[in-house]
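Peer 1: Below is the structure, and that's it, no one-letter string:
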């Protein structure tokens, strides 16, 4: 299991990162603060596995993550994101945590609900808790918002996604690693061994633990792709539980073989910058075949 890091230690690192950012030129500062945070990147990947039934061939899943509403990201931007997601015609929508930066201080909850309600996916909308969803006594605020907008909150539990022809797979969600209590055995309790399953974990570094269980793919967020990356120095903001796997696709070898994908998220936190870490929407296409 990955060791926990205190909030104070993390904030000290963030402050050091902030001082580094101040060293950017004025043009770099403007780009990182105003331009790159709005440069949404669409990434498309195939999820291949022999346990994926042929009936699920071509099924489209969209993952978005880490909007952090109330910090730098606002509702007008969220409206545009919802429109973009719907235009991509997903069969399933997944949100992998950190909806609001500080849930108990967010004042536009009533305006937020109708926007998220407009997200449409015929096979459902599902979400998990991130650390900011728990932070600031926000757990019930987050849960109420997501459930009222027709998201199914997966808290150490699974759900069977099934088509009319009987083709199915299991979606598994665990609690956040920093401020929650992730419980993989409990989440997998009703998942049979002969079905493809997809794990949602806000924290990517839990993949090494997940690889000790019969899990095929894990989708995560939390890292923001480092949020600010500089030549030589690399990523400046690497939160706890997102230090080993900051972005993109990884193959994790454990008792079982696991594919991990880490989404860079949409918004920002701690520092109002993105540099060399564009916000991301990920489109996954299910394929019934062997790993390549």
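Peer 2: Yep, it's here. Everything numeric here is computed off the predicted structure, so don't read it as measured data.

Peer 1: From now on I want contacts and neighbour counts done on CA atoms only, so please keep to that.
Peer 2: Fine.

Peer 1: Spell out, range by range, the strands that occur in the stretch 1-150 of the chain.
Peer 2: Assigned by DSSP state E, counting those that start in this stretch, the strands in the stretch 1-150 of the chain fall at 41-48, 60-64, 92-95, 125-127.

Peer 1: At which residues are the helices of the stretch 101-250 of the chain located?
Peer 2: Along the stretch 101-250 of the chain, counting by DSSP state H, counting those that start in this stretch, helices occupy 109-117, 131-134, 139-148, 184-187, 207-210.

Peer 1: Tabulate those helices (TSV), appending mean neighbour count and distance to residue 93.
Peer 2: Listed next are the helices of the stretch 101-250 of the chain as TSV, based on neighbours: other C-alpha atoms under 10 Å; distance: least, C-alpha to C-alpha, whole Å:
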stretch	mean neighbour count	distance to residue 93
helix 109-117	15	11
helix 131-134	25	18
helix 139-148	18	12
helix 184-187	17	20
helix 207-210	22	21
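
Peer 1: and the comparison structure, right after this:
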């Protein structure tokens, strides 16, 4: 429902925004010169430039990226147009230079350039937690939302995995959306082999995300092929399951909420030793109350992409799509962590966050 509303609003904005942008672009000096004072000719030329630019981005990236780029230009043209009107109104000044257009283009390019850099480069984010439930210490690495093929392919994933290994964590958790509908079978297999060749003393543990099983037809590999490739490379595939690790703590992997019905927290953790530390992998951060009321000590999630883009970074929280867009929260005796993801789905820009993997240092007794 939320996505339907978003798409309807986006289409409306694109249609009416195009009328505005056609007028705004026609005010550039070069367009005026070519148009030779004829308004219709300038408007037609402006529209052709807008359509050509949109199509060019679409061809070299995706439709969604083309829309995002277009909306950024539209937004900045509106902002600087409003500011220039205010300046003219309160100062009475007029300008020979078309500042609205020039500033809008500069601001758009800077914002999108920064967004591309934040999306396609990956940082390490560290958290330090303490507990009385754990015998000794454990260093946990986790990531989510690799969406293989979006910002890096299988070989690129292997390079990023080596960076995570360099931090020498004891265990690696994958919090869903390892692949999506657009991931090739070759990239999936290459990434799985990289996991199999990695060195995490307590293993690699994976739980499903909403994209892993796919939404569309034409996916190059089946769900069983993904599961087999992971397990053949030593990855623990957790599908509403809980296992004791190293005799000291539990790892529980929840079935993604989109694949419900799934076990509730009481079912999932039934029969565990309540004196031991419990880590839960739950792709979507939308069941905090139940998890805080359970025996879970730490819940790691992804899905939100950190809120993705300004000004929508908190939109998911406001609409109730999930409980937290990014970062750390503690409820009752449970720590919750949401990562912005190590990559992205289709989009090549993150302006409200950055791509990351997470290192959690848990200090016990």
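Peer 2: Thanks, I have it. Everything numeric in this text was worked out from a predicted model, so none of it was measured.

Peer 1: Got a TM-score for the pair?
Peer 2: Scored against TM-score structural alignment, normalised by the length of the first structure, the superposed chains reach a TM-score of 0.82; 272 aligned residues with a C-alpha RMSD of 2.8 Å.

Peer 1: one step back: export the helices of the stretch 101-250 of the first structure to a markdown table and append columns for distance to residue 233 of the first structure.
Peer 2: Below are the helices of the stretch 101-250 of the first structure laid out as a markdown table (distance: least, C-alpha to C-alpha, whole Å):
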| stretch | distance to residue 233 of the first structure |
| --- | --- |
| helix 109-117 | 37 |
| helix 131-134 | 26 |
| helix 139-148 | 35 |
| helix 184-187 | 35 |
| helix 207-210 | 25 |
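
Peer 1: For the strands of the stretch 1-150 of the first structure, please prepare a markdown table with the additional fields mean neighbour count.
Peer 2: Listed next are the strands of the stretch 1-150 of the first structure as a markdown table, based on neighbours: other C-alpha atoms under 10 Å:
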| stretch | mean neighbour count |
| --- | --- |
| strand 41-48 | 15 |
| strand 60-64 | 23 |
| strand 92-95 | 24 |
| strand 125-127 | 24 |
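
Peer 1: out of those strands, which comes closest to residue 247 of the first structure?
Peer 2: Proximity to residue 247 of the first structure (C-alpha to C-alpha) singles out strand 41-48 among the strands of the stretch 1-150 of the first structure, at 11.9 Å.

Peer 1: Mean deviation, that closest one versus the second structure?
Peer 2: Following the fit onto the second structure, the mean deviation recorded for strand 41-48 of the first structure is 1.7 Å by mean C-alpha distance after the TM-score superposition for the first structure.

Peer 1: picking up where we left off before, for the helices of the stretch 101-250 of the first structure, which one sits closest to residue 64 of the first structure?
Peer 2: Residue 64 of the first structure sits nearest to helix 109-117 of all those, at 12.3 Å, using C-alpha to C-alpha.

Peer 1: And residue 102 of the first structure? What does it align with in the second structure?
Peer 2: Alignment note (TM-score structural alignment): residue 102 of the first structure maps to residue 181 of the second structure.

Peer 1: Over to residue 189 of the first structure?
Peer 2: Match for residue 189 of the first structure (TM-score structural alignment): residue 270.

Peer 1: Make TSV out of the strands of the stretch 1-150 of the first structure and add distance to residue 9 of the first structure.
Peer 2: Below are those laid out as TSV (distance: least, C-alpha to C-alpha, whole Å):
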stretch	distance to residue 9 of the first structure
strand 41-48	31
strand 60-64	28
strand 92-95	28
strand 125-127	29
